[in-house]
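What shape does this take:
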Amino acid sequence: MSEVTRQLRVLDDSEDRQLLKVAFATSDRQVVNQHFGSARSFAIYGVGLDEARLLTVTEFGDLAQDGNEDKLAIKLETLQECIAVYCRACGASAVRQLLALGVQPVKVSEGAQIAPLIAALQQELKEGPSSWLAKAIKRNQVADDNRFDAMESEGWLD
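Down below sits the predicted model:
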């Protein structure tokens, strides 16, 4: 079983709910260079039309690439609020589990830089999202609406 060994989280998250969370399997926060199942770390960015910022970096212990399904549980938990995860490769079981969670796995070629991937995602948001991205945006809006409904049901003090 894998575990989180270290996590960096940006504390100023006042506007993070407005941003779409996108994960990248990366060892250096510059290039997508890891297979999903054996990724040693994820960098999660908040992406909006005109901004993108690093929100969280989560590091995991050493993992074998094949043969241990337990290694996925902590990664899936880490990506719960994300709309997508960019990685070098992703096994069939992991793809099924990610999609069930509402996270779109995106396979990229070797040497894919994170900054241009974010810029392409922002351009897609501006021009009109693809079907998976439109679904993710809708899910994100429903989650925000549910959050406000829950707050209202708790009651407000004058």
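
contacts and neighbour counts: CA atoms only from here.
Noted.

Contacts made by the longest helix along the chain with the rest, please.
Criterion DSSP state H: the longest helix present in the chain is helix 131-154. The contact list for helix 131-154 (C-alpha atoms under 8 Å, 6 or more residues apart in numbering) reads 17, 20, 83, 102, 104.

Buried ones only from these, please, as a PyMOL command.
Of those, the buried ones go into a single PyMOL selection, burial set by 16 or more other C-alpha atoms under 10 Å:
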select buried, resi 20+83+102+104
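
In strands only, show me the contacts of helix 131-154.
20, 83, 104 (DSSP state E).

Which residues are in contact with the residue nearest to the second one when sequence neighbours are not counted?
Closest residue in space to Ile83, ignoring its immediate chain neighbours: Val103 at 4.7 Å, by C-alpha to C-alpha, 6 or more residues apart in numbering. For Val103, the contact set (C-alpha under 8 Å, 6+ apart) comprises 79-80, 82-85.

out of those residues, which one sits closest to Ser27?
Proximity of the contacts of Val103 to Ser27 (C-alpha to C-alpha) peaks at Val85, which lies at 14.2 Å.

got the contact list for the closest one?
22-25, 79, 103-106.

distance between the ends of stretch 2-21?
23 Å (C-alpha to C-alpha, to the nearest Å).

So which residues of this structure form helices?
Listed in chain order, the helices of the chain (DSSP H) span 71-78, 92-101, 114-127, 131-154.

compare with the first, here's sequence two:
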Amino acid sequence: MSIARRLQLVGCTTEDKWMETALKVAFATSDMKRVDQHFGAAQSFAIYALDQQKVCFVEAVEFGKLDMDGNEDKLVAKIDALKGCIAVYSQAVGASAINQLKMKGIQPVKISPGASISSLLESLQQELREGPGSWLARAIKNTMPADPSRFDEMEQEGWEE
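Coordinates of the predicted model:
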């Protein structure tokens, strides 16, 4: 199973400075408006970039015909399509997919069937403004480049074997 079609919008992705700090999130959807898909059988993902003030649709990734047959080979293409995302929202996600997503630094978020993508984006922005919760704070921290001086204090203490 592979990606059947990937459509990217040029507007947001060309705003390099903003995209460097924006967070990317994906939604398992069939209509690009609601989260209505199981992660493993998702027909498509709608991927957005956001910060406290701005939300931008970045791309849509569509997959070929899928069956919920337990075949995990299809997960590879889906997880690869989420490169750079901090989270993926879906109706459900299997244990193996959860483990694979977390290994890639992507938080799986299970939500009620039919939840509006625009409402979820507004909630995420509100959470960013008020102070992110545990998984979101962890995701933000993981997107920050490592401080090159983080070991300076240890180096000054010296090292003995």
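
What would you report as the TM-score here?
In this superposition the chains share a TM-score of 0.87, using TM-score structural alignment, normalised by the length of structure 1; 144 aligned residues with a C-alpha RMSD of 1.4 Å.

thinking again about what came up before, Phe45 of structure 2 versus the corresponding residue of structure 2 for the residue nearest to Ile83 of structure 1, what's the distance?
Mapped onto structure 2 by TM-score structural alignment, Val103 of structure 1 lines up with Ile106. Ile106 of structure 2 is 14 Å from Phe45 of structure 2, where distance means C-alpha to C-alpha.

and among the helices of structure 1, the most buried is which?
helix 71-78 (a mean of 17; mean count of other C-alpha atoms under 10 Å).

what's the mean deviation for the longest strand along structure 2 versus structure 1?
Counting by DSSP E, the longest strand found in structure 2 is strand 55-63. Superposed on structure 1, strand 55-63 of structure 2 shows a mean distance of 0.5 Å to its aligned residues (mean C-alpha distance after the TM-score superposition for structure 1).

Need the counterpart of Ala23 of structure 1 in structure 2.
For Ala23 of structure 1, the residue aligned by TM-score structural alignment is Ala26.

With Ala119 of structure 1 instead?
Match for Ala119 of structure 1 (TM-score structural alignment): Glu122.

same check, this time on Val47 of structure 1
With TM-score structural alignment as the criterion, Val47 of structure 1 lines up with Leu50 in structure 2.

Lys75 of structure 1 too?
Matched by TM-score structural alignment, Lys75 of structure 1 corresponds to Lys78 in structure 2.

Quick one: residues contacting Gln104 of structure 1.
So Gln104 of structure 1 contacts 83-85, 98, 132 (C-alpha under 8 Å, 6+ apart).

what's the first-to-last distance across stretch 103-112 of structure 1?
20 Å.

brain fart, stretch 109-119 of structure 1
16 Å.

try stretch 30-46 of structure 1
So stretch 30-46 of structure 1: terminal residues 15 Å apart, C-alpha to C-alpha.

circling back: touching, the match of Val47 of structure 1 and Trp18? I think so.
No. Using C-alpha atoms under 8 Å, Leu50 of structure 2 makes no contact with Trp18, being 9.2 Å away.

who has more neighbours, these two?
The neighbour comparison of Leu50 of structure 2 against Trp18 (other C-alpha atoms under 10 Å) goes to Leu50, with 22 against 15.

Return the residues in contact with that one.
Listed by C-alpha under 8 Å, 6+ apart, the contact set of Leu50 of structure 2 reads 22-24, 56, 121, 125.

ok, now Ser44 of structure 2?
Each residue near Ser44 of structure 2 by C-alpha under 8 Å, 6+ apart is listed here: 28-30, 60-63.

Take the residues you listed and write them to a markdown table, including neighbour count and distance to Phe39 of structure 2.
Listed next are the contacts of Ser44 of structure 2 as a markdown table, based on neighbours: other C-alpha atoms under 10 Å; distance: C-alpha to C-alpha, whole Å:
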| residue | neighbour count | distance to Phe39 of structure 2 |
| --- | --- | --- |
| Ala28 | 28 | 6 |
| Thr29 | 25 | 9 |
| Ser30 | 16 | 11 |
| Ala60 | 20 | 15 |
| Val61 | 20 | 13 |
| Glu62 | 21 | 13 |
| Phe63 | 19 | 12 |
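
Distance to Met154 of structure 2 for these - can I get that in a markdown table?
Shown next, in a markdown table, are those (distance: C-alpha to C-alpha, whole Å):
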| residue | distance to Met154 of structure 2 |
| --- | --- |
| Ala28 | 44 |
| Thr29 | 48 |
| Ser30 | 51 |
| Ala60 | 45 |
| Val61 | 45 |
| Glu62 | 48 |
| Phe63 | 49 |
